[in-house]
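Novice: here is my input, please return the structure:
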Amino acid sequence: MDKNGRLMIGAPPDSIATPQESGWMNGEVFFQWLQHFKQHVQPTETNPVLLILDGHASHKELAVIKYARNHHIHMLSTPPHTTHKLQPMDRTFFKPFKSAFATASSAWMRRNPAARITDYDIAALVDEAFSRAAWLDIAQNGFKCTGIYPFNPEIFTDIDFLPSMMTDVMQEVSSKENMANQFSVAHSSPVPSTSHALPANEPESSTSSTDILKQLSPFPDASKKRSLKRARKTQRSEIITSSPYKKDVEEKQKSRDRKPKKQKSKGTKKMLKTTKNIQSLSKENGEEEIECIICGETFEEDWIQCQECKNWAHEDCVYIDSSDVYFNCDVCKAKKRLGQY
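Specialist: Predicted structure coming up:
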């Protein structure tokens, strides 16, 4: 932790710094951000504020909901997997900001030959890049192209949903006998040739070649496989500060408080298919729930512990290279590259 504030030298005006050991967002850090947000927008009962967020778990903490309700902040979560369309920062701001930051970094290295950019230089570079990218028209275009303001409910088209067709196809597990029957039907049915036309007196097949291919090699049902493997609840758009949602969060909190306290499992070693030793957690709900450092969720699943920072992540949320002996999260990998480990 930067106790003397050197990491904030040259930062944009009114910036705040909140250290977090794992480097990931959690409820406590977001609560501090919300207080900072309230201080600047100054919402009142006659002039409330609408805050649109994604469905991260840190946005749904009970303390966050109570604070937002008490200070006239209405929080609305977006539907899952829509930030590429509904996030104004993603649509219009981040690209020019990254370009401006790269330009500022290049200029810094030219002014400081044979030196490298350290953690204490980042804030000033961010200030320079932010001043170049934070234009009013960029902010306005961000809300316009996402359909937030002016409100455009037709922002999504049918083309946007085409990739989901792969996971919408239902696949049934059939027996060997059924597969044999399908194979015989496929060969007995006349299939139109791609190079020769059918004779005029020959009837056209009722089963198209496309249907036969689907029978022999059906589309993978990824959604079904995922639902069987995960115990994760389906997310949806919610008014987080509404009374029904707040009541539901309070009931869940009371249910967790009533559970007997158990000592948190410290994890065991297990062998994966890659024959690499990786720390894995057989999860037990204890005094403190474990949040995945990638998705921020606490649902039950196989867990992996980062060898360096000792934080946990769902196995399905991380990518493990075949050459890795132990799992290291992205934050720890970045620190290793910077020589902080």
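
Novice: switch to C-alpha atoms for all contacts and neighbour counts from now on
Specialist: Noted.

Novice: how about the strands in the stretch 201-341 of the chain?
Specialist: Applying DSSP state E, counting those that start in this stretch to the stretch 201-341 of the chain gives strands spanning 268-271, 277-281, 303-305, 312-314.

Novice: for the stretch 1-150 of the chain, that is, sorry about that
Specialist: Under DSSP E, counting those that start in this stretch, the stretch 1-150 of the chain gives strands at 49-53, 73-77.

Novice: between those strands, which gets nearest to residue 111?
Specialist: When the strands of the stretch 1-150 of the chain are ranked by proximity to residue 111, the top entry is strand 49-53, at 39.6 Å, counting by Cα to Cα.

Novice: may I ask you to name the longest helix in this protein?
Specialist: helix 94-111 (DSSP state H).

Novice: buried set for it?
Specialist: Of the residues in helix 94-111, 96, 97, 100, 101, 104, 105, 108 count as buried by neighbour count, 16 or more other Cα atoms under 10 Å.

Novice: against residue 107, how distant is residue 129?
Specialist: As judged by Cα to Cα, to the nearest Å, residue 129 and residue 107 stand 12 Å apart.

Novice: hang on, I meant residue 95
Specialist: In terms of Cα to Cα, residue 95 sits 19 Å off from residue 107.

Novice: just residue 99 next, same as before
Specialist: Counting by Cα to Cα - residue 99 and residue 107 are separated by 12 Å.

Novice: please identify which helix or strand holds residue 181.
Specialist: Using DSSP states H and E, residue 181 falls within helix 176-188.

Novice: circling back to that earlier point, looking at the strands of the stretch 201-341 of the chain, which is closest to residue 68?
Specialist: Nearest to residue 68 among those is strand 312-314; the distance by Cα to Cα comes to 28.9 Å.

Novice: any idea how far the closest one is from the middle of the chain?
Specialist: Relative to the mean C-alpha coordinate of its chain, strand 312-314 is positioned 14 Å out (Cα atoms, centre = their mean, to the nearest Å).

Novice: output the contacting helices and strands for that strand.
Specialist: strand 303-305 (3 or more Cα pairs under 8 Å, 6 or more residues apart in numbering; DSSP states H and E).

Novice: please provide the structure for the following sequence as well, for comparison with the first:
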Amino acid sequence: MRTYKRTSNRCQTSQDVVLTAVKKVKLEGKSIRSVAKDFGIPFRSLARYCSKVTEEKLIAPQDTPPLTIGYKKLRQVFTNEQENEFADYLKKAADIYYGLSPKEVRKFAFEYAVRLKVRFPSSWADCEMAGADWFSAFLKRHPTLSIRTPEATSLSRATCFNRTNVKAFFDNLKDVMNRLKIGPGDVWNMDETGITTVQRPDRVVARKGFKQVGKITSAERGTLVTVAVAVSATGNHVPPYFVFPRVNFREYFLKGAPIGSSGDANATGWMKEANFVKFAHHFVTNVKCSKENPCLLLLDNHDSHLSIEALDYLKDKGVTVLSFPPHCSHKLQPLDRSVFGPLKKFVNSACDSWLVNHPGKTMTIYDIPEVVNAAFSSAVTPRNILSGFRVSGVSPFNPDVFNDTDYLGCYVTDRPAPDENDVDSGELPNSDNTVQCRPNEPVIMEAGPSNMLIVQQTEEEADQETSMDVTSRGLHEIASQDKEIVVDSTCNISPEMVRPFPKAGPRKNNRVNNRKRKSEVLTDTPIRNELAKKKSDIDKKKGAKKNLFGSSKDTVQNPRKSKVKMLCKKKKNICVNTANSRASREDTLCLLCLGPYSKSRPGEQWVQCVGCKMWAHEDCSDNSVQFLCHNCKKC
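Specialist: This is a model prediction of the structure:
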């Protein structure tokens, strides 16, 4: 039965109440009927419990109670403790970004049941997975679990957000705030986001029963415009800064933009170093900072933010620039935590309204400032800004804002540095080859040359094994493992022993990544000089390649592109020469009648003298195969 509804209130008395009633009957000598009346227990039920328990069992200290109260679940596959361990495993797998799908959970439940050697339905063995009814009932028994749609998270974001990187950022933040002696109003965060001309439509009310419901968008693919936003820890914000995908910027691009907005342009529409320099001027103009009134600017480690010209300008104006750790902005950056999400949502709604108000028209990049203006005031609010600074731990300053669950994403690659003297963390060898079990964490180790699964069992478990419905195929898979597993009788097989969590191999000492960055105060002189040296080295390499090959970077790295450019140039020269020859032919005169070529009749032919290479009408010539004019004949 998928949904069982209880029809009676029988067996609702707790186990502690029943034990207390039995002790009053057995130890104090009271009658069963009077005690049953006092505790609200049926007379025959209390008499049955009293007949099962002796006085010695009640007096002797025992870890487990001597009575089993309530109905027994005859078809239960796993015990309550085993199911709880199974649920905890699924939670941890999801926390480290390696969650299991419903089908994988059912397969894993079958493998777990086979390893535990418990009784399970024969349909499990036929399909080699647990049934759908068991899975739905399992979710009902554990309401803390649910089927969720995961958010795509890159491996870099999952692994770089660790305690070491976060601690380095908060240490730098604390040092800068103590050095500058600034308050929340002087702490700013800047970041960019992309706004396209094709929105993601909002949900609509439509006819029931139809699977395909459409909503008008501007085009199939949109054009991106970058919008840079800066907010402070007191809820203030700087007018947005737009970067348009155009070669040259014009002031009319900002028609309908929020008041005080500024902009720039480049061919790609992304923020580059030259655009960031102009944004720095825009930021200083609106913030009104100086060396007497300094401020702190938090931003990520994007290449455009490492402009030496911009860093020098910001430092001269009293702005200290602190960078986030790489790939950690989704947790540490206030704009990403609480501002950009609502902004994208309101932008999509504003795009829907724009298309309704302009039927039959296509949205262009010049309409984006107007759309951003409609959404900016609703998304970039003091409440959202303050919430972003609070949950990221920047303001109020809280380096312990993240708990252990937040750092579980780096579990897969969080391994110790390589050391030849260290033993494998998964093995605990002892002198007597015994295994010490830890609570809820059994230890697996290799033993012996054979390839059979050896499990120390009690007599009860051995009797239960004979009555199990386990296919020979499932047992064969267990017996064909590469390692022999020895489990102590005091230990239980945990789900992690059946399916260990993924773990990366040991690190290599020879790996060097010069491009990898960390949280740094970019305006400090040592860091600034290091960035300038790296950029100069890159420029020298580019110049050396250009001098060596005698061509630009595109020609060296992409010969096909340079060949296409050469063919286009050659074709252009041919077209120019053809046009010049046609213009000169228009002024040509006939040698015989002196008639111009421009006044020739349609289809009239011209012939060329083989001697002087001059031209004449075919009708004026002698119609010979090789025409020779009268001037050449005289010679």
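
Novice: so what number do they get for TM-score?
Specialist: Here the TM-score for the pair of chains, by TM-score structural alignment, normalised by the length of the first structure, is 0.63; 257 aligned residues with a Cα RMSD of 3.9 Å.

Novice: before we move on, back to that, could you export the strands of the stretch 201-341 of the first structure as CSV, including distance to residue 13 of the first structure and mean neighbour count?
Specialist: Listed next are these as CSV, based on distance: least, Cα to Cα, whole Å; neighbours: other Cα atoms under 10 Å:
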stretch, distance to residue 13 of the first structure, mean neighbour count
strand 268-271, 47, 12
strand 277-281, 43, 20
strand 303-305, 38, 25
strand 312-314, 35, 24
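
Novice: so which of those comes closest to residue 14 of the first structure?
Specialist: Residue 14 of the first structure lies closest to strand 312-314 among the strands of the stretch 201-341 of the first structure, at 33.3 Å (Cα to Cα).

Novice: could you tell me where that closest one falls in the second structure?
Specialist: With TM-score structural alignment applied, strand 312-314 of the first structure matches no range in the second structure.

Novice: again, but for stretch 20-30 of the first structure
Specialist: Counting by TM-score structural alignment, stretch 20-30 of the first structure corresponds to 266-276 in the second structure.

Novice: what about that stretch, how long is it end to end?
Specialist: So stretch 266-276 of the second structure: terminal residues 12 Å apart, Cα to Cα.

Novice: who wins for proximity to residue 85 of the first structure among the strands of the stretch 201-341 of the first structure?
Specialist: strand 312-314 (26.1 Å).

Novice: format the strands of the stretch 201-341 of the first structure as a markdown table; extra columns: distance to residue 124 of the first structure.
Specialist: Formatted as a markdown table, the strands of the stretch 201-341 of the first structure follow (distance: least, Cα to Cα, whole Å):
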| stretch | distance to residue 124 of the first structure |
| --- | --- |
| strand 268-271 | 44 |
| strand 277-281 | 39 |
| strand 303-305 | 34 |
| strand 312-314 | 33 |
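
Novice: of all the ones you listed, which one comes closest to residue 212 of the first structure?
Specialist: strand 312-314 (38.7 Å).

Novice: enumerate every residue touching the residue in the second structure that residue 101 of the first structure lines up against.
Specialist: The equivalent of residue 101 of the first structure in the second structure is residue 347 (alignment by TM-score structural alignment). Residue 347 of the second structure makes contact with 199, 371, 372, 374, 375 under the criterion Cα atoms under 8 Å, 6 or more residues apart in numbering.

Novice: closest to residue 288 of the second structure out of these?
Specialist: residue 372 (24.6 Å).

Novice: can you count the residues close to residue 513 of the second structure?
Specialist: Residue 513 of the second structure has 7 neighbouring residues, counting by other Cα atoms under 10 Å.

Novice: look up how far residue 307 of the second structure lies from it.
Specialist: From residue 513 of the second structure over to residue 307 of the second structure (counting by Cα to Cα), the distance is 21 Å.

Novice: distance of residue 123 of the second structure from residue 134 of the second structure?
Specialist: Taking Cα to Cα, one finds residue 123 of the second structure at 11 Å from residue 134 of the second structure.

Novice: between those two, which is the more surrounded one?
Specialist: Taking other Cα under 10 Å, residue 123 of the second structure and residue 134 do not tie; residue 134 has more neighbours (15 against 11).

Novice: in the first structure, what residues pair with whichever strand or helix holds that one?
Specialist: Per DSSP H and E, residue 134 of the second structure falls inside helix 132-141. Alignment of helix 132-141 of the second structure against the first structure: no match, by TM-score structural alignment.

Novice: which parts of the first structure are helices?
Specialist: 27-41, 62-70, 83-86, 88, 94-111, 122-133, 136-145, 165-168, 176-188, 209-216, 222-229, 243-258, 330-337.

Novice: minimum distance to residue 202 of the first structure: which of those helices has it?
Specialist: Of these, nearest to residue 202 of the first structure by Cα to Cα is helix 176-188, at 14.9 Å.

Novice: could you figure out how far the closest one is turned away from helix 209-216?
Specialist: 160 degrees (axes from the mean of the first three to the mean of the last three Cα atoms, to 10 degrees).

Novice: can you pull the buried residues of helix 176-188 of the first structure?
Specialist: Buried residues in helix 176-188 of the first structure (16+ other Cα under 10 Å): residue 186.

Novice: for it, which outside residues touch it?
Specialist: So helix 176-188 of the first structure is contacted by 212, 215, 216 (Cα under 8 Å, 6+ apart).

Novice: give me the buried entries from these.
Specialist: residue 212.

Novice: can I get the contacts of helix 176-188 of the first structure in a markdown table with distance to residue 171 of the first structure?
Specialist: Below are the contacts of helix 176-188 of the first structure laid out as a markdown table (distance: Cα to Cα, whole Å):
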| residue | distance to residue 171 of the first structure |
| --- | --- |
| 212 | 15 |
| 215 | 10 |
| 216 | 12 |
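
Novice: sorry, back to before: how big is the offset of the longest helix of the first structure relative to the second structure?
Specialist: Helix 94-111 of the first structure differs from its equivalent in the second structure by a mean of 1.9 Å after superposition (mean Cα distance after the TM-score superposition for the first structure).

Novice: what about the aligned partner of residue 312 of the second structure in the first structure, distance to residue 29 of the first structure?
Specialist: Residue pairing (TM-score structural alignment): residue 312 of the second structure is matched to residue 66 of the first structure. Remark: distance between residue 66 of the first structure and residue 29 of the first structure (Cα to Cα) = 16 Å.
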